[in-house]
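[1] Starting from these lines, generate the structure:
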Amino acid sequence: MRFRKIHGAGNDFVLLADPTPDGEKDWPKEAERLCARRTGVGADGLVISSLISISPIVLAVSCFNADGSVATMCGSALRCTAWAAHHDHGFREMSLRMAGVMHEAIVSDDSVWVTAEVGAVHPRRVQTVINGKPTWFDSAHTGTEHVVAIVDDVDAIDAVLVGRLIRHHPDLAPLGTNVNFVEAAGSQALKIRAYERGVEAETLSCGSGAVAAVVIAAPARTRVAACRHRPQPCRGAAHGPAISRPTEADSLGRRTGHQHLRRGPRMTQFLDSSSGLAVREAAQTLRYWQRDREGLGVALVYGPVSAEDRLYHSKCPVDQRSVTALSEALDRIGARWKVLNPCEPDFITELAGYDVALSNLH
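    Sure thing, here's the model as predicted:
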């Protein structure tokens, strides 16, 4: 058995890899004991992973929250498991089974990608008053229950007080929910604070919550599918882009049935033209998508960004070579692609004609 204390963008876990089979082990109790911040190791959850197949590579993953409850989906735990499996066994692509659901994972030199499924989106599930303002929460199922509220200023909210109130709201009984507060921070960025059920506290990040935030916060007609969860002082750590493959829309025009790839912890996406690493990551991911879709359409969103946005982009000089190299990789896998400028008036209309949008190319 290998023991690790590990975190994914600040969402921290005790990770036990390939433990000795023990039918008598009470893992929920072990989670409570190990995750206790003052008397144990301290963590948001306990993750148990076991290699169950080599060809194909499949790992069984169980995640228990700090209170001992079972987490049916945890994007951060999946990413941590994939990273550990890569370092222990050298795997770069693998399948992870959590709560009976299969997720795909890709590990590169400095990033980990995992898939997450999104179910139905329900508008206006519950309402409360935050700082004197009536606020609605929409819900999305990303393998586990989430509600999301769009607010003006996430830093002005008592995330623990309001989060606990909504988490135990009678209209969401008996399961309760995870609670996310989201603030728009530019055309392709979100600031997020998350109160997690089972941890019963605000956590530094939440992978499945970030996916829910993207689905709910961005209308289908404007979604560029590369929102970033920016770091919050003393609380929120950075997620990488959440890239979505849309299928169908709900009555409000928001996409449901997405398969999302969660990536982290790097902030930039497909940028470092000097090494070519990011281009290889993009091509590898798109090849994965191409397996079950003919004629994949890819929009390369390439245009000017604000000075503030540049703080979240690669420090390497980026020029047209990046777009050229990526377009060559897309040609090799037979994808249909086009460079789109977000400043052009017909940008949104053109974007709707593509399956995937790759942005942050500046």
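[2] can we go C-alpha only for contacts and neighbour counts from here?
    OK.
[3] can you give me the strands for the stretch 201-350 of the chain?
    For the stretch 201-350 of the chain, the strands defined by DSSP state E, counting those that start in this stretch cover 201-203, 228-229, 242-245, 248-249, 255-256, 259-264, 297-301, 336-340.
[4] counting contacts, what elements does the fourth one pack onto?
    For strand 248-249, the helices and strands in contact under the criterion 3 or more Cα pairs under 8 Å, 6 or more residues apart in numbering; DSSP states H and E are strand 255-256.
[5] Now tell me what touches the strand it packs on from outside.
    Residues outside strand 255-256 that contact it (Cα atoms under 8 Å, 6 or more residues apart in numbering) are Val118, Gly119, Ala120, Val121, Val215, Pro219, Ala220, Pro246, Thr247, Glu248, Ala249, Asp250.
[6] Neighbours of Val301, how many?
    20 (other Cα atoms under 10 Å).
[7] Turn the strands of the stretch 201-350 of the chain into CSV, including distance to Ala60.
    Output for the strands of the stretch 201-350 of the chain, formatted as CSV (distance: least, Cα to Cα, whole Å):
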stretch, distance to Ala60
strand 201-203, 25
strand 228-229, 28
strand 242-245, 24
strand 248-249, 30
strand 255-256, 27
strand 259-264, 19
strand 297-301, 33
strand 336-340, 36
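[8] hey, which of those strands is tucked in deepest?
    Comparing these by mean neighbour count (mean count of other Cα atoms under 10 Å), strand 228-229 comes out on top with a mean of 27.
[9] Show me what that strand packs onto, helices and strands only.
    The helices and strands touching strand 228-229, judged by 3+ Cα pairs under 8 Å, 6+ apart, are strand 189-196.
[10] Show me where this structure has its helices.
    Assigned by DSSP state H, the chain shows helices spanning 27-35, 75-89, 159-167, 207-217, 277-290, 320-332, 347-351.
[11] and of the ones you listed, who's closest to Asp138?
    Nearest to Asp138 among these is helix 207-217 (7.2 Å), distances taken as Cα to Cα.
[12] follow-up on the earlier one: from the contacts of strand 255-256, which single one is nearest Glu328?
    The closest of the contacts of strand 255-256 to Glu328 turns out to be Pro246 (Cα to Cα; 24.1 Å).
[13] one more, for comparison:
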Amino acid sequence: MRFTKMHGAGNDYVYVDCFHEPVPQNIPATAIAISDRHTGVGGDGMVLICPSEVADARMRMFNADGSESEMCGNAIRCVAKFVYDRNLAKKPELTIETGRGLLTMQLTPGRDGLIEQVRVNMGQPILEAAMIPTLLPGNPPANVPLDVAGQTINVTCVSMGNPHCVTFVDEVNDDWVLRVGPQIERHSAFPRRVNAEFIQVVSRSEFIMRVWERGSGETMACGTGACAAAVAGAITGRTDRTVTAHLRGGDLKLEWSPSGDVYMTGPATEVFSGDWSTSLS
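    Now for the predicted structure:
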């Protein structure tokens, strides 16, 4: 099985071109094996780039634990780059089918003609508790107390097609991400588990973010999480509606527009390609 390793701001996945490769027979097992950083290719998960009847391509995204997720903001930028660079659809504006629905993006090539930056219309945030989903009160659940890891913290919940729990902290550190993050992910308040973002506000136009992703653990970046954090910052009055998120793997620019749509702009980078033995899956 031919694969390509790509990353968006350090959030790395193994991509399979299902326009030309058969879909793996056991997708969860393949995702787990190929994502292993010691015995596989290594990545935060596996993404299938598939034909679509309604868009230029369809993205299916699987976490490193084999579970399927609805959406990944960093991955979709890489999908757009792959589709354009490989001539699957050579257009400056693409639509990609996802578990969130159809998303539209504008592509910016570099001097070599290959795509470097992608601006994605991530759609409108979902703020109804039942739709996120969370059992916490409020529409949106903003600054809501959550008992977790032996303490009570205030959280704000947003869905960008996948669920996010945003916690604003004085200083982002390992204890928040590596100890509290896993406990938030599997908290009973989140029936489908949740991505946990920890945000340190720098100014009204920028914040530092680390994330514990559902099914993958800490990642270098999370596009949907950055969008959710931008919305949470605006809802709670901590930030403006246009912000820059500083993540471990790089920066993302977010805009919660007057129309209600959230726009995310960031890099997409190809690392290498190779062949995976399906007998290892």
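[14] returning to what we had before: reformat the helices of structure 1 as TSV; add mean neighbour count.
    Shown next, in TSV, are the helices of structure 1 (neighbours: other Cα atoms under 10 Å):
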stretch	mean neighbour count
helix 27-35	20
helix 75-89	22
helix 159-167	19
helix 207-217	27
helix 277-290	18
helix 320-332	16
helix 347-351	16
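[15] Serialize those to JSON lines and add fields for distance to Val61 of structure 1.
    Shown next, in JSON lines, are these (distance: least, Cα to Cα, whole Å):
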{"stretch": "helix 27-35", "distance to Val61 of structure 1": "13"}
{"stretch": "helix 75-89", "distance to Val61 of structure 1": "8"}
{"stretch": "helix 159-167", "distance to Val61 of structure 1": "25"}
{"stretch": "helix 207-217", "distance to Val61 of structure 1": "16"}
{"stretch": "helix 277-290", "distance to Val61 of structure 1": "22"}
{"stretch": "helix 320-332", "distance to Val61 of structure 1": "33"}
{"stretch": "helix 347-351", "distance to Val61 of structure 1": "37"}
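[16] So which of those helices is nearest Ser139 of structure 1?
    Ser139 of structure 1 lies closest, by Cα to Cα, to one member of those: helix 207-217, at 7.9 Å.
[17] on that earlier part again, who wins for most neighbours among the contacts of strand 255-256 of structure 1?
    Val215 (27 neighbours).
[18] so who does the alignment partner in structure 2 of it touch?
    Structural alignment (TM-score structural alignment) places Val215 of structure 1 against Val231 in structure 2. Each residue near Val231 of structure 2 by Cα under 8 Å, 6+ apart is listed here: Pro125, Val158, Arg241, Trp256.
[19] if we can go back for a sec, nearest to Gly176 of structure 1, out of the strands of the stretch 201-350 of structure 1?
    Short answer: strand 201-203, nearest of the strands of the stretch 201-350 of structure 1 by Cα to Cα, at 13.9 Å.
[20] Show me what that closest one is packed up against.
    helix 159-167, strand 189-196.
[21] redo that, cut-off 10 Å
    Contacts defined by 3 or more Cα pairs under 10 Å, 6 or more residues apart in numbering; DSSP states H and E place strand 201-203 of structure 1 against helix 159-167, strand 178-184, strand 189-196.
[22] Which elements pack onto the shortest one?
    Under the contact criterion of 3+ Cα pairs under 10 Å, 6+ apart, strand 178-184 of structure 1 touches strand 133-141, strand 145-150, helix 159-167, strand 189-196, strand 201-203, helix 207-217.
[23] That strand: average distance to aligned residues in structure 2?
    Superposed on structure 2, strand 178-184 of structure 1 shows a mean distance of 0.5 Å to its aligned residues (mean Cα distance after the TM-score superposition for structure 1).
[24] That strand corresponds to what range in structure 2?
    Counting by TM-score structural alignment, strand 178-184 of structure 1 corresponds to 195-201 in structure 2.
[25] So for that stretch, what gets flagged as buried?
    If you call a residue buried by 16 or more other Cα atoms under 10 Å, then stretch 195-201 of structure 2 has these buried ones: Asn195, Ala196, Glu197, Phe198, Ile199, Gln200, Val201.
[26] Tabulate these in a markdown table, adding columns for distance to Val169 of structure 2.
    Shown next, in a markdown table, are the buried residues of stretch 195-201 of structure 2 (distance: Cα to Cα, whole Å):
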| residue | distance to Val169 of structure 2 |
| --- | --- |
| Asn195 | 16 |
| Ala196 | 12 |
| Glu197 | 10 |
| Phe198 | 7 |
| Ile199 | 6 |
| Gln200 | 5 |
| Val201 | 8 |
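[27] between those, which is closest to Arg214 of structure 2?
    Using Cα to Cα, Asn195 comes nearest to Arg214 of structure 2 of the buried residues of stretch 195-201 of structure 2, at 4.9 Å.
[28] shouldn't that closest one be in contact with His164?
    Yes. At 4.7 Å, Asn195 of structure 2 counts as touching His164 under the criterion of Cα atoms under 10 Å.
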